[in-house]
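Q: I'll drop the sequence and a predicted model, then ask my questions.
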Amino acid sequence: MFEPRGAYTFGHRLHEGSGTKMQFHFVDEMKMPVAIQTWEIEPGGYEGMHAHESHELALEEFYLVLAGSASMHVGDTVHELSIGDSVLAPAGIQHDLRNTGDELLRVLVVWGEAGEKNFSRFGSVGKARAARASSVL
């Protein structure tokens, strides 16, 4: 299956935030238990502060900046983001993404229910864990 960039975009307002241009990738075709979306947020735009509480649907959200710059509040922490930076917003934690730059912010967002997974049989998992253990941030 192939889905070209921008082929199925639509406008959407998230969590009382500003308008977002969104592409919900493979919305009916993908069988993985996650949603994969590309968002475009204009300068000054924002997602809106929110949390996905466990009594509703306990969702985790992963954000990866593809273009532009942003500020992301996750709980009491603020992260300044640029291309290639990523943030994980755990279920139940307040968070908000804001375009703080002068250009369009493009982010890849993957979200789904929090739960357990085990990818340890793949060699890249061990290497990823080793890289994290030896990294000094």
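A: Structure received.

Q: For the rest of this, base every contact and every neighbour count on C-alpha atoms.
A: Fine.

Q: what about H12, distance to L59?
A: The gap separating H12 from L59 is 19 Å, by C-alpha to C-alpha, to the nearest Å.

Q: cool, L108 as well?
A: Distance of L108 to L59, given as C-alpha to C-alpha: 16 Å.

Q: ok, and here's another one to check against it:
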Amino acid sequence: MQTKTPITKNSKFKPISPDLHADPSARVFKDRLYVYVSNDTEGARNWSKMVNWSVLSTDDMVSWKDHGIIFDLDDITWADKEAWAPDCIELDGKYYFYFPAAANIGVAVSDSPEGPFTDLLKRPLIERSEAGID
């Protein structure tokens, strides 16, 4: 039988953030690990209340920096709900942040993996064609 060790303040198991994050996507840029996350709204009971994205980073897997909100649904005109499951890539010194929102997929750009990001196309990169969440 497997027993689970509870996570306590003095536990060796420490979460990287006390906040309500979901859908992590991990990338390494310039020897630093970045974890892009969507943020749950406290008290929400479904994903339609997820309204922004954040990034956390580390270079030693022990000390984590929360860079805060890097992109928000308020930053785009074509969606107002369902901000989840982000990812980010680097190409030629620019960072491209891909994100689902309102059943579409968008792309934002920044000069830094820490953001802030701006909506690159001012419209979805991929528009909803059939029902689904991703």
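A: Perfect, I can see it now. Keep in mind that this is a model prediction, so the values were computed, not measured.

Q: What would you report as the TM-score here?
A: In this superposition the chains share a TM-score of 0.27, using TM-score structural alignment, normalised by the length of structure 2; 63 aligned residues with a C-alpha RMSD of 4.7 Å.

Q: Comparing H12 and L59 of structure 1, which residue is more hemmed in?
A: L59 (20 against 14; other C-alpha atoms under 10 Å).

Q: Surely Y34 of structure 2 touches S54?
A: No. Applying C-alpha atoms under 8 Å as the test, Y34 of structure 2 and S54 come out as separate, 10.1 Å apart.

Q: Tell me how many other residues crowd A128 of structure 1.
A: A128 of structure 1 is flanked by 10 other residues according to other C-alpha under 10 Å.

Q: State the number of residues packed around the nearest residue to Q23 of structure 1 once chain neighbours are set aside.
A: Using C-alpha to C-alpha, 6 or more residues apart in numbering and skipping residues adjacent in sequence, the residue nearest Q23 of structure 1 is T9, 4.5 Å away. Neighbour count of T9 of structure 1, defined by other C-alpha under 10 Å: 17.

Q: same question, N104 of structure 2
A: Using other C-alpha under 10 Å, N104 of structure 2 has 22 other residues around it.

Q: try R27 of structure 2
A: Residues lying near R27 of structure 2 (other C-alpha under 10 Å) number 17.

Q: Kindly report the same for R106 of structure 1.
A: 22.

Q: For my notes, confirm it occurs in a strand.
A: Yes. Assessed with DSSP: H, G, I helix; E, B strand; the rest coil, R106 of structure 1 lies in a strand.

Q: For A130 of structure 1, see how far away it is.
A: Counting by C-alpha to C-alpha - R106 of structure 1 and A130 of structure 1 are separated by 30 Å.

Q: One more: Q37 of structure 1?
A: For Q37 of structure 1, the distance to A130 of structure 1 equals 29 Å [C-alpha to C-alpha].
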